[in-house]
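Engineer: my questions are about this predicted structure, shown below with the sequence.
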Amino acid sequence: MIEVPHPGEFLAEELECRGWSQRDLAYILGVSEQGITQIVNGRRGISPEMAKALGDAFDVNPEFFTNLQKAYDLSRAKEPDPGIARRAQFQSVYPIREMIRRGWLEDTDVPMLEGQLMRFFHTNDISSIPHLAHAAKKKSYDVDTPEQLAWLYRVRQISSEIVVPRYSKKALEEVIKDQLPALMTDPEEVRHVPRLLAECGIRFAIVEHLDKTHIDGVCFWDSGQPVVAMTTRFDRIDNFWFVLWHELTHVLNEDGKKKGTRERVDANLKYEISDDLPPEEKRANKAAADACVPIREMDSFYARKAPYISEKDVLGFARRIKRHPGIVVGQLQYRMDRYNWLPKYKVAVRKFIAQSAVMDGWGNPAPVSL
């Protein structure tokens, strides 16, 4: 680095050119001669107030002196930790600090952090980690954002340590037909879901979503075994069952199983069956809505009762179709676009699923190796 002289050297040269002594300058500025001597000898810097005073004395812009002082101070500053730029690069792409807080990574020096990131993203080359080398894009129904990708790889990490038997589509069809519907009348019954799915050969986990991801769930295939993960970011009985049925429909249809197919997380799931959705998402939404509340039943009920649907009507309808009222309320709220209607029935279920599911988040990381 180029040696930058102390501003006092310029001050001494200027005094010599003008034929002024340090005592003369002290008189002009109205300060002690000792203060001027300390600046000239390099033992004191030029403060902003002194810069303004010297500007008036020498008839120059005060910034001239402040710039001299800044240049000198910067040249004398210690070189920063070389890891700062690297950590900034990582944090600008992935939520590294949040991943550390959640126990996905350990808080270590940069070389160790790079090693952890390569293990986390299953690569031997740090430059091969997606998004580190280019700006991220955002596309609907694609795992394109770094936050979504980090969440997906955490699911992969957790699911790889869940042991289940070989997947049986027949077993899943039987569970879907008889056992899962029987659990939909009581919020506490969701605790049986992980066991039933495991018996079918499905790895199931609940992983808290990262900010900005809006992820509800995902289904992908790992060596022929389906993996289903949910975030329960909306801790409500209606949302839990809709997302679960959505992902199980992907499993039944073997969406994403074909080799080379890219994983896609499901974000911002709704009851809609829009033409804008990919075909597999439309199928999954329709099947999930029908599994929660049979569509023909809902259409008939809505046609007879809307727009003046009473709480008593909802409770009677829920009993008849053997569903918790909160599941019915969730679909009716969407149809009526009234999300504050009968909210008391949309009860929380995460505390019940936590009794049996592999959970990651909310202050407790899943017990997996880093």
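Structural biologist: Ah, there it is.

Engineer: can we go C-alpha only for contacts and neighbour counts from here?
Structural biologist: Will do.

Engineer: run through the residues that contact the most centrally placed residue in the chain.
Structural biologist: Nearest residue to the geometric centre of the chain (Cα atoms, centre = their mean): residue 210, 2.4 Å. Residues counted as contacts of residue 210 (Cα atoms under 8 Å, 6 or more residues apart in numbering) are 147, 148, 151.

Engineer: let's see it at 7 Å
Structural biologist: By Cα atoms under 7 Å, 6 or more residues apart in numbering, the contact set of residue 210 is 147, 151.

Engineer: distance of it relative to residue 102?
Structural biologist: Remark: distance between residue 210 and residue 102 (Cα to Cα, to the nearest Å) = 10 Å.

Engineer: got another, please set it beside the one above:
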Amino acid sequence: MNTPLDFVVPTGEYIAEWCEENGWTQKQLADRLGCSPKHVNKLIHGTAPLTVEFAHRLGLVTGTPPDRWMQIETFYRSELLRLAAAEKRECVIETLDRLPLTLLRSSGYITATKRKLEELLAQVFSFYQVGSLAALDKLVTQPPVAVAFRQSAKNDWAARATWLQLVEIEARSVELPAPYSRSSLEELLPRLREQTRRPPDEYGNFMVEELAACGVRLIFVESVPRAGTYGATRLHEGQPLIALSLHRKSEDQLWFTLFHELAHVLLHDLSGGGFVSGEWGDDSCEAEANAFAAEQLIPSVYAHRLAGLRTLTEVKEFAAEIGISPGIVVARLHREQLWPYDRGHGLIKRLRLVRTSEGSD
């Protein structure tokens, strides 16, 4: 008697296997297929369906007939539906209600609604890369990896797991031009700090490109509601990955989090593979990263003068003297309770995450 499988393998696993066997990167495959690397990444991880037209493209590039690609895709989708149908409806609804489905739908990762429950669950399985309801429920109710988040009643694990999965998807579409170089990263720190004086729409590309030259992936993934995440760091394909969310969308949070995450890269062992939160936690690694970020932005040789700042003019003059954005000085005054939080906010630049258009095929 044949025993039904209790897991499913995305069509993309076979695409990834072909790339590995032939020494191709996802970007090289995307170039040959005439689509974006992000679309290839979605195919590989099952978050985008394989169409007949795209199967023909794959056939031309890989030499595997298009009908074979479609057979694999049809089997994968049917198995997802079979597994979904086997789960109790009430358990499915309970788990789905924990997820930010509206966000995933607006981002194009899912299209189905609860009226087509089996199809919706199949799409959710594909996004979170799980093969059963039990695995999905575990993922969204407890830490998926070693993460040290700042606790808040407004935050939940489902939102955090979703943000981490979005980070993972985005990271796979980014290739680095150079291996990681600790010395190059240390040399870059002063030039990164100088960027705080520039307008926000000018320093984003600088951050990404300069860190890439040091072998560090930097990606921006918008915060998920209730996730409470500022940033995260881990190794990805053997090289450091930093993800920033622009949570609270202010320059001081961005720069503090960036230097906090760089501290994890420079000072801590990331070989365990788990994410390390960019929020202000209280364990030893977090405290060390906080101290590193504070020192990089406003060195201790100047910090003793903060208590003497009384006016916005004095803040601007002090910031110009030490080569930092005035908004970062104001935020430090707030954090050390030297100024009330309703004072000086006009000097803190607000940020926004600009979405770039992506072609799928």
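Structural biologist: Sure thing, it's come through. None of the values given here were measured: they were computed from a predicted structure.

Engineer: TM-score for these two?
Structural biologist: Scored against TM-score structural alignment, normalised by the length of structure 2, the superposed chains reach a TM-score of 0.64; 262 aligned residues with a Cα RMSD of 3.0 Å.

Engineer: hmm, back to that, the residue nearest to the centre of structure 1 maps to what in structure 2?
Structural biologist: For residue 210 of structure 1, the aligned position in structure 2 is occupied by residue 224, per TM-score structural alignment.

Engineer: try residue 179 of structure 1
Structural biologist: Correspondence of residue 179 of structure 1 to structure 2, assessed by TM-score structural alignment: residue 191.

Engineer: in the stretch 251-361 of structure 2, what residue spans correspond to helices?
Structural biologist: Counting by DSSP state H, counting those that start in this stretch, the stretch 251-361 of structure 2 has helices at residues 251-267, 284-297, 300-303, 312-322, 326-335.

Engineer: closest one to residue 179 of structure 2 among these?
Structural biologist: Checking the helices of the stretch 251-361 of structure 2 against residue 179 of structure 2 by Cα to Cα gives helix 251-267 as the closest, at 13.8 Å.

Engineer: what does that closest one contact?
Structural biologist: By Cα under 7 Å, 6+ apart, the list of residues contacting helix 251-267 of structure 2 reads 230-233, 240, 242, 246, 278, 289-290, 292-293, 327-328, 331, 348-351.

Engineer: so where in structure 1 does it end up aligned?
Structural biologist: Going by TM-score structural alignment: helix 251-267 of structure 2 matches residues 237-253.

Engineer: by how much does the helix or strand encompassing residue 94 of structure 2 deviate from structure 1 on average?
Structural biologist: In this structure, residue 94 of structure 2 sits in helix 89-96 according to DSSP states H and E. For helix 89-96 of structure 2, the mean deviation from structure 1 after alignment is 3.8 Å (mean Cα distance after the TM-score superposition for structure 1).

Engineer: any buried residues in that helix, and which?
Structural biologist: Buried positions in helix 89-96 of structure 2, judged by neighbour count with 16 or more other Cα atoms under 10 Å: 92, 95, 96.

Engineer: likewise for stretch 55-70 of structure 1?
Structural biologist: 55, 62, 65, 66, 68, 69.

Engineer: again with stretch 207-215 of structure 2
Structural biologist: So, applying 16+ other Cα under 10 Å, buried residues of stretch 207-215 of structure 2: 207, 209, 210, 211, 212, 213, 214, 215.

Engineer: so which of the residues you listed are in helices?
Structural biologist: Members of the buried residues of stretch 207-215 of structure 2 lying in helices (criterion: DSSP state H): 207, 209, 210, 211, 212, 213.

Engineer: tell me how many other residues surround the closest residue to residue 240 of structure 2 other than its chain neighbours.
Structural biologist: Sequence neighbours aside, residue 216 is the residue nearest to residue 240 of structure 2 in space, at 5.1 Å (criterion: Cα to Cα, 6 or more residues apart in numbering). For residue 216 of structure 2, the neighbour count with other Cα atoms under 10 Å is 28.

Engineer: look up how far residue 303 of structure 2 lies from residue 216 of structure 2.
Structural biologist: Applying Cα to Cα to residue 216 of structure 2 and residue 303 of structure 2 gives a distance of 30 Å.

Engineer: again, but for residue 268 of structure 2
Structural biologist: Counting by Cα to Cα, the gap from residue 268 of structure 2 to residue 303 of structure 2 is 25 Å.

Engineer: how far out from the middle of the chain is stretch 248-258 of structure 1?
Structural biologist: Taking the mean of its C-alpha atoms, stretch 248-258 of structure 1 sits 25 Å from the chain's own mean (Cα atoms, centre = their mean, to the nearest Å).

Engineer: swap that for stretch 222-233 of structure 1, please
Structural biologist: 18 Å.

Engineer: did I read that right, residue 123 of structure 1 in a strand?
Structural biologist: No - counting by DSSP: H, G, I helix; E, B strand; the rest coil, one finds residue 123 of structure 1 to be coil, located in no strand.

Engineer: quick one: what's aligned to it in structure 2?
Structural biologist: Checking TM-score structural alignment: residue 123 of structure 1 goes with residue 130.

Engineer: correct me if wrong: its match contacts residue 138.
Structural biologist: No - Residue 130 of structure 2 is beyond contact range of residue 138, at 10.2 Å (criterion: Cα atoms under 7 Å).

Engineer: compare those two (neighbour count), which wins?
Structural biologist: Legend: neighbour count by other Cα under 10 Å for residue 130 of structure 2 and residue 138, higher for residue 130 (18 against 14).

Engineer: spatially nearest residue to the more buried one, not counting backbone neighbours?
Structural biologist: Among residues not flanking residue 130 of structure 2 along the chain, residue 136 sits closest, at 6.1 Å (Cα to Cα, 6+ apart).

Engineer: host element of the residue lying closest to residue 358 of structure 1 once chain neighbours are set aside?
Structural biologist: Distance criterion Cα to Cα, 6+ apart; nearest residue to residue 358 of structure 1, sequence neighbours excluded, is residue 205 at 4.9 Å. Here residue 205 of structure 1 sits within strand 203-207, counting by DSSP H and E.
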